[in-house]
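*Asks:* Sequence isn't available, so here's the structure alone:
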């Protein structure tokens, strides 16, 4: 019954299992003794939007002797920052913020003589 309610809650919230590599039982009791118990208690749940944002993400379990739970490790290749750098767009509204305005003016003045696109790139990095 509890499993059914958990699955219903997952479905309603749009969460799905994110599979991980390595040992699949994430909890154990009495290792090396008669009656040793292993269970998959821990999971990684994500939204489709998260999967789209971190398409290169990988996950794995980590074997440890310090706990009866096995940690799950998520490695992401952050595409958010690389996309932002390529798609930088300056907003005139930013100039109304004093500190931002100062960064833009300083960057623009310090890049005189460079090609326009180079100036924009440097200014964008400065603002970022």
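*Replies:* Thanks, I have it. Predicted, not measured: the structure shown is a model, and the values here were computed from it.
*Asks:* alpha carbons only for contacts and neighbour counts from here, please
*Replies:* Noted.
*Asks:* Show me the residue sitting in the middle of this structure in space.
*Replies:* residue 76 (5.7 Å; Cα atoms, centre = their mean).
*Asks:* How much space separates the nearest residue to it once chain neighbours are set aside from residue 2?
*Replies:* Excluding the flanking residues, the one nearest residue 76 by Cα to Cα, 6 or more residues apart in numbering is residue 57, at 4.3 Å. For residue 57, the distance to residue 2 equals 30 Å [Cα to Cα, to the nearest Å].
*Asks:* Give me the more crowded residue out of the two.
*Replies:* residue 57 (15 against 7; other Cα atoms under 10 Å).
*Asks:* pretty sure that one is in contact with residue 50, am I right?
*Replies:* No: under the criterion of Cα atoms under 8 Å, residue 57 is not in contact with residue 50, lying 9.7 Å apart.
*Asks:* Make sure residue 56 is actually in contact with residue 76.
*Replies:* Yes: between residue 56 and residue 76 there is a contact under Cα under 8 Å: 6.3 Å.
*Asks:* sorry, back to before: tell me how far the residue nearest to residue 76 lies from residue 73.
*Replies:* The gap separating residue 57 from residue 73 is 10 Å, by Cα to Cα.
*Asks:* another one to put next to it:
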């Protein structure tokens, strides 16, 4: 989309190599372009440069595989996500297992965690040790849910915004918003890393 006319001999050479190696391009879902010069308006050029090529034998084993072009970040190229599947998942009847209690290392940084443990373990004689531990686990889980910040939800929300903007016209405003969102994702990833350290 836009830019100089590509030399046809280069395109033909690539296609010949793909044919000689008996490769096929996997089905792409989502935005079709994988590269952009990140310029505004009429100067914006987008191309489908990056491909996921497979042999026929591989495709026969995994016929429902697909490719998704993810949102570009800090690069002119969009990352490619390949989902490898033998068959379509029509009915997922697996019941979701209830997750057992898991003590999180990050809780040790908060004094409130120690208070919850102390209060739970100091319950009266009516509570045996197992009941105190179960009460402590429930109290810690409730406390954690009220205190934790869901970085992945925020990052996913911003990536979705980025996907919408990639599909939009490359105006100065849209590119400016994309750079702002890119910066926000960097900040969230840094905060998440510090949170789990």
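*Replies:* Now that the structure is in, tell me what you want to look at. From a predicted model like this one, the values you see are computed outputs, not experimental measurements.
*Asks:* TM-score of the superposition?
*Replies:* Here the TM-score for the pair of chains, by TM-score structural alignment, normalised by the length of the first structure, is 0.56; 79 aligned residues with a Cα RMSD of 1.8 Å.
*Asks:* how about the residue nearest to residue 76 of the first structure, what's its partner in the second structure?
*Replies:* In the second structure, the residue equivalent to residue 57 of the first structure is residue 65, according to TM-score structural alignment.
*Asks:* What residues does its match make contact with?
*Replies:* Counting by Cα atoms under 8 Å, 6 or more residues apart in numbering, residue 65 of the second structure touches 26-27, 59, 82-86.
*Asks:* now do residue 33 of the second structure
*Replies:* Neighbouring residues of residue 33 of the second structure by Cα under 8 Å, 6+ apart: 46-49, 69, 78.
*Asks:* nearest spatial neighbour of residue 62 of the first structure, skipping sequence neighbours?
*Replies:* In space, residue 62 of the first structure is closest to residue 71, 5.4 Å off (Cα to Cα, 6+ apart).
*Asks:* count of residues packed around residue 108 of the first structure?
*Replies:* 16.
*Asks:* and if you look at residue 41 of the first structure?
*Replies:* Neighbours around residue 41 of the first structure, by other Cα under 10 Å: 12.
*Asks:* what's the distance between it and residue 69 of the first structure?
*Replies:* For residue 41 of the first structure, the distance to residue 69 of the first structure - Cα to Cα - is 9 Å.
*Asks:* where do the strands sit along the first structure?
*Replies:* Remark: strands assigned in the first structure by DSSP state E are 16-17, 27-29, 37-39, 45-46, 58-61, 72-75.
*Asks:* Residue range in the second structure corresponding to the fourth one, please.
*Replies:* It refers to strand 45-46 of the first structure. Taking TM-score structural alignment, strand 45-46 of the first structure hits residues 53-54 over in the second structure.
*Asks:* related to what we said a few turns ago, can you list residues touching both of residue 41 and residue 69 of the first structure?
*Replies:* 26-27.
*Asks:* Residue 132 of the second structure: neighbouring residues, count only.
*Replies:* By other Cα under 10 Å, the residues close to residue 132 of the second structure number 19.
*Asks:* pretty sure it contacts residue 118?
*Replies:* No: contact between residue 132 of the second structure and residue 118 fails when scored by Cα under 8 Å: they sit 10.3 Å apart.
*Asks:* Measure the mean distance from stretch 2-13 of the first structure to the second structure post-superposition.
*Replies:* In the superposition with the second structure, the average deviation recorded for stretch 2-13 of the first structure is 0.8 Å (mean Cα distance after the TM-score superposition for the first structure).
*Asks:* picking up where we left off before, average gap between the match of strand 45-46 of the first structure and the first structure?
*Replies:* Mean deviation for stretch 53-54 of the second structure: 0.9 Å (mean Cα distance after the TM-score superposition for the first structure).
*Asks:* Take the contacts of residue 65 of the second structure and write them to TSV, including distance to residue 155 of the second structure.
*Replies:* Listed next are the contacts of residue 65 of the second structure as TSV, based on distance: Cα to Cα, whole Å:
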residue	distance to residue 155 of the second structure
26	28
27	27
59	33
82	21
83	21
84	24
85	26
86	30
